[in-house]
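Student: structure here, sequence nowhere to be found:
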């Protein structure tokens, strides 16, 4: 099966969406599916308001059509609701092509935090966006229930996985810091609710791995915390493996792939009881979820690192890719029109 995935989030961005799509492509190939991405690459872009360093593509209709027709996919999936996503959605509707979508980011809450626009407005826009698709894939049961209550329809399930070869407990970084080490990792931005973690009175050390627009302000506000900046690859894995507890304070993530990455490194998770942690941690002895994040952090210290690793080993990206492909296979196949070709002064369409 040839699949085209349209996404506004792409390298060099470092986030859960990019990691998920990259891992999906790699695992889908082993299952006989070929995934091509329609990304912001090659389009002009502008900076995202209130988010320094992040840029948004400005696609044009003709180039979107050319890329889709050149790919000639058997299935089209729209991963994000940004300009790329809207442009591909428009192309599919004009050409009566079926497509699927996924709900991966709580944009209504993100926008509300940054601008004050009520999240009800954002959800109305997203309901309209996703309603045109054949299926909207979500990563957790609790998110599916929540979106159904908000009026979303045609909801399907697509869970996430973890690369347990890359993320492992074998080579922890040597951190010369007081123990226990409570660590968080990801985008350092207001929607990640890092204040809830950094304001806690915890024993040992609080460590932040990552970069983002709030980093400078948080460093100044919390002088007792250690900010290590962005880490990648084996360096990232080593730092996750060196932590005693991974703290996930976000209230707005739809899943939080980084939870599985920490668990694969043998590090238990402490989080609030919200969508994502409720589904990943639940009542498994691999972490603690509590409305009191301080209590969750201390309780997570008692969890078995071996249990964390074993839990992650059962959640592969191959299983995630198989589920994604299965969702597409259940829908009526549709193929984008082939590019037009010139024949003796007239236009013919290749079949």
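Tutor: Looks like it came in fine. Just so you know, these numbers come straight off a predicted model, no measurement behind them.
Student: could you use CA atoms for every contact and neighbour count after this?
Tutor: Fine.
Student: helices along the stretch 201-350 of the chain, start to end?
Tutor: 215-221, 233-242, 257-264, 277-280, 293-300, 305-313, 317-329 (DSSP state H, counting those that start in this stretch).
Student: deepest of those, which one?
Tutor: Ranked by mean neighbour count, the helices of the stretch 201-350 of the chain are led by helix 257-264 with a mean of 27 (mean count of other C-alpha atoms under 10 Å).
Student: what about versus this one:
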């Protein structure tokens, strides 16, 4: 497998979201990298500059590809600019229209995309590294024994994540926010009693999940919410709104509480046994996700021809044969 990421390019920060790097004019280099890799199939992960460059390359040369819908960019853009959702989803239809299939994580997101006219949809669920994300008795001491219970949020600290809905809750114990983003300074000023740790990674991140009593997921716009699975794999029950994403991940499983009253959900989740959450996480590891992804690629003709950038296409034959 060969990946093309912003690390391969000069980048600029994304406007209003500087933590996200955007590749500068990647078209020619993306084309050269694809041809050097000579892949059997091409999967486009995002709708950013690299995704646009790869899409343009494939469409121009009639090379099949798949895409994925990970992020509700129309909703995110609307939250920042008030641009109507219909305009954002028109762009989504344009970008994903030529794709052999648009991979989505849940039934709820599939239904939403079909509502907006994106019909070439296939399922690709998410998985969690259950060797990394696991319960830890030692981690329970991370926040100390006092000021319990601990209610935790992990993710981007940005307006579309609806974090204020969590931080406004009247809950016992303490609230902890793990992550970074453009709303960090604003929320720190507004909620001085909340612990903001900044971004955490690897084993350190897993310890923060395992140290919490409840993981609170206030987002209304996520297409899945991998952090929900990571928390459950660490044995931490979940409280969230009953919306696409958490509803599709958890469903009726007794490992979380989904309720329009997020405070009630967070308090009720305290009573969920942690071993039940761990078992749910184990059932959603990466093996299942990988199998689904490969199944979505299986129908492809893998004998793809990649012409050189300097190679001109042969002119189409003329006359009767061309018409036929």
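Tutor: Now that the structure is in, tell me what you want to look at. Being a predicted model, the structure only gives us computed values, none of them experimental.
Student: still on that earlier bit, out of the helices of the stretch 201-350 of the first structure, which is closest to residue 137 of the first structure?
Tutor: helix 317-329 (8.4 Å; C-alpha to C-alpha).
Student: pull the number of nearby residues for the residue mapped onto residue 138 of the first structure from the second structure.
Tutor: Counting by TM-score structural alignment, residue 138 of the first structure lines up with residue 104 in the second structure. Per other C-alpha atoms under 10 Å, the neighbour tally for residue 104 of the second structure reads 23.
Student: ok, residue 104 of the second structure to residue 44 of the second structure distance?
Tutor: 13 Å (C-alpha to C-alpha, to the nearest Å).
Student: common neighbours of those two, please.
Tutor: Jointly contacting residue 104 of the second structure and residue 44 under the rule C-alpha atoms under 8 Å, 6 or more residues apart in numbering are residue 68.
Student: run through the strands of the stretch 101-250 of the first structure in chain order.
Tutor: 135-138, 155-157, 181-185, 205-209, 226-229, 245-248 (DSSP state E, counting those that start in this stretch).
Student: hang on, isn't residue 154 of the second structure packed against residue 227?
Tutor: Yes. Counting by C-alpha atoms under 8 Å, residue 154 of the second structure sits close enough to residue 227 to count as a contact (6.8 Å).
Student: can you redo the helices of the stretch 201-350 of the first structure as JSON lines with distance to residue 66 of the first structure?
Tutor: Shown next, in JSON lines, are the helices of the stretch 201-350 of the first structure (distance: least, C-alpha to C-alpha, whole Å):
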{"stretch": "helix 215-221", "distance to residue 66 of the first structure": "40"}
{"stretch": "helix 233-242", "distance to residue 66 of the first structure": "35"}
{"stretch": "helix 257-264", "distance to residue 66 of the first structure": "33"}
{"stretch": "helix 277-280", "distance to residue 66 of the first structure": "40"}
{"stretch": "helix 293-300", "distance to residue 66 of the first structure": "50"}
{"stretch": "helix 305-313", "distance to residue 66 of the first structure": "41"}
{"stretch": "helix 317-329", "distance to residue 66 of the first structure": "23"}
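Student: closest one to residue 133 of the first structure among the ones you listed?
Tutor: Set against residue 133 of the first structure and scored by C-alpha to C-alpha, the helices of the stretch 201-350 of the first structure come closest in helix 317-329, at 11.7 Å.
Student: which residue numbers in the second structure go with that closest one?
Tutor: The aligned range for helix 317-329 of the first structure is 286-298, by TM-score structural alignment.
Student: quick one: contacts for the residue opposite residue 259 of the first structure in the second structure once aligned?
Tutor: In the second structure, the residue matched to residue 259 of the first structure (TM-score structural alignment) is residue 228. Applying C-alpha under 8 Å, 6+ apart, we find residue 228 of the second structure in contact with 215, 217, 238, 246, 249.
Student: return the residues in contact with the fourth one.
Tutor: Applying C-alpha under 8 Å, 6+ apart, one finds that residue 246 of the second structure lies in contact with 224-225, 228, 240, 258.
Student: top strand in the second structure by residue count?
Tutor: Ranked by residue count and defined by DSSP state E, the top strand of the second structure is strand 17-23.
Student: following the chain past that one, name the next helix or strand.
Tutor: Later in the chain than strand 17-23 of the second structure, the nearest helix or strand by DSSP states H and E is helix 27-37.
Student: what's next to that following helix, contact-wise?
Tutor: 2, 4, 50, 53-54, 57, 306-309.
Student: matching residues in the first structure for it?
Tutor: So helix 27-37 of the second structure sits over residues 61-71 in the first structure, by TM-score structural alignment.
Student: comparing that stretch with the second structure, how large is the average distance?
Tutor: Here the mean offset of stretch 61-71 of the first structure against the second structure after fitting is 1.1 Å, by mean C-alpha distance after the TM-score superposition for the first structure.
Student: and the strands of the stretch 101-250 of the first structure as TSV, adding distance to residue 26 of the first structure?
Tutor: Listed next are those as TSV, based on distance: least, C-alpha to C-alpha, whole Å:
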stretch	distance to residue 26 of the first structure
strand 135-138	19
strand 155-157	20
strand 181-185	24
strand 205-209	26
strand 226-229	27
strand 245-248	27
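Student: of those strands, which is nearest residue 115 of the first structure?
Tutor: strand 245-248 (23.8 Å).
Student: which part of the second structure lines up with that closest one?
Tutor: So strand 245-248 of the first structure sits over residues 214-217 in the second structure, by TM-score structural alignment.
Student: mean deviation, the matching stretch versus the first structure?
Tutor: Looks like 0.3 Å for stretch 214-217 of the second structure (mean C-alpha distance after the TM-score superposition for the first structure).
Student: outside of that stretch, which residues touch it?
Tutor: Looking at what lies outside stretch 214-217 of the second structure - C-alpha under 8 Å, 6+ apart - the contacts are 149-153, 166, 209, 228, 231, 236-241, 266, 269-270.
Student: ok, stretch 335-351 of the first structure next?
Tutor: By C-alpha under 8 Å, 6+ apart, the residues outside stretch 335-351 of the first structure that reach it are 66, 68-70, 72-75, 97.
Student: list the buried residues of it.
Tutor: Neighbour counts using 16 or more other C-alpha atoms under 10 Å place 335-339 of stretch 335-351 of the first structure among the buried residues.
Student: turn those into TSV, columns for distance to residue 27 of the first structure.
Tutor: Output for those, formatted as TSV (distance: C-alpha to C-alpha, whole Å):
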residue	distance to residue 27 of the first structure
335	23
336	24
337	27
338	27
339	29
